[in-house]
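Participant: Build me a structure from this.
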Amino acid sequence: MIRAAGLSDVDALTALEQDAFGPDAWSREQVAAEVAGASRHVVVAARDDVVTGYASLLATGDTADVARIAVVPGQRRTGVGRRLLSALLGESERRGVERVLLEVASDNHAAIGLYEAGGFVAIATRPHYYRSGADAVVMERRSVPRRDG
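Facilitator: This next block holds a predicted model:
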């Protein structure tokens, strides 16, 4: 089940951050600010009331950024990430966003494959972007303009 994140999810999301991102993980305060942010859209994947993943979108104007997608290790490659990404893309369409951006570690081939399957294309590289020294691949997905009438 995908649902909106609430402040009651912050501890679980912070633990998931540590598991998924290690030294690049957000602090509890950063996660709480993300969940509470007005320009943010944060969703949680849950199974039997246990958080199995989460995703965050920052939308301003006609551009949005996928800030995070994280899935617990035991639930990876089960469709959780795809459902989370789909929820973010649906929200970006509801907000009239024309362009969605994200950064992903160049050695995270599973995530790159997920994003490519979701319509993203690589547009740039940011060398040594992550604390680990990995490069970031900047990816973009453009929405098809809506035609009224």
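
Participant: Please make it C-alpha for all contacts and neighbour counts, starting now.
Facilitator: OK.

Participant: Can you tell me what sits against the helix or strand containing residue 32?
Facilitator: Using DSSP states H and E, residue 32 falls within helix 28-36. Around helix 28-36, the neighbours that count as contacts under CA atoms under 8 Å, 6 or more residues apart in numbering are 5, 6, 7, 10, 11, 13, 14, 40, 41, 42, 56.

Participant: structure for this one too, so we can compare:
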Amino acid sequence: MKSLASFWSKTYVAIAAGPEAAQAMARLHEEDFIRPWTDGEFVQLLKQDTVFAFVACQEGKGVTSPAGFVLARLAAGEAEILTIAVARSVRRRGIGRLLMDAVMRKLHADRAESLFLEVDETNAPAIALYRRFGFRKVGERKAYYDAGDGSRNSAIVMRADFR
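Facilitator: Have a look, this model is predicted:
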């Protein structure tokens, strides 16, 4: 698969990743989440047959220093984004779109019927990205995310259908 995102003369590609990328994924996850997942948790997930990941890396570089990643699961025709993160230093430059495109292409090839995800209600850029990929709101989980300041944000549940 050759999905590309380019900026500042750097070309990024989405590469399928396994447990070897767990430590780098955990580092990126820690930038974005109040309760980050450990590299051990990523390894355990990536060892499951139904779980897959893509990392966005500079072309020609390995999976150990990605600009972002997405972790997803596919079972019985339904898929879900488990988590996605993009390094703060490269946000708003197409990395999230690159990763979502890689997931969507894989799921189309695997004949998935739908893809679910949850997103913090305050994450407007992510919600806009998901809508561009055909996601629509199908539910809400009130006070689901810890906002880090004592308050809680709702999770918006979104779905894209492939058939």
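
Participant: Going by residue numbers, what spans are strands in structure 2?
Facilitator: Secondary structure of structure 2 (DSSP state E): strands located at 4-7, 10-17, 51-58, 68-75, 78-86, 114-120, 136-146, 152-161.

Participant: quick one, which of those is packed in tightest?
Facilitator: Comparing the strands of structure 2 by mean neighbour count (mean count of other CA atoms under 10 Å), strand 51-58 ranks first with a mean of 25.

Participant: Quick one: work out the angle between it and strand 78-86.
Facilitator: When axes from the mean of the first three to the mean of the last three CA atoms, to 10 degrees is applied, the directions of strand 51-58 of structure 2 and strand 78-86 differ by 30 degrees.

Participant: Between strand 68-75 and strand 51-58 of structure 2, find me the angle.
Facilitator: Using the same axes, to 10 degrees: strand 51-58 of structure 2 against strand 68-75 is 160 degrees.

Participant: will you turn the contacts of helix 28-36 of structure 1 into JSON lines that also has distance to residue 64 of structure 1?
Facilitator: Shown next, in JSON lines, are the contacts of helix 28-36 of structure 1 (distance: CA to CA, whole Å):
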{"residue": "5", "distance to residue 64 of structure 1": "18"}
{"residue": "6", "distance to residue 64 of structure 1": "21"}
{"residue": "7", "distance to residue 64 of structure 1": "22"}
{"residue": "10", "distance to residue 64 of structure 1": "22"}
{"residue": "11", "distance to residue 64 of structure 1": "25"}
{"residue": "13", "distance to residue 64 of structure 1": "21"}
{"residue": "14", "distance to residue 64 of structure 1": "23"}
{"residue": "40", "distance to residue 64 of structure 1": "9"}
{"residue": "41", "distance to residue 64 of structure 1": "10"}
{"residue": "42", "distance to residue 64 of structure 1": "13"}
{"residue": "56", "distance to residue 64 of structure 1": "10"}
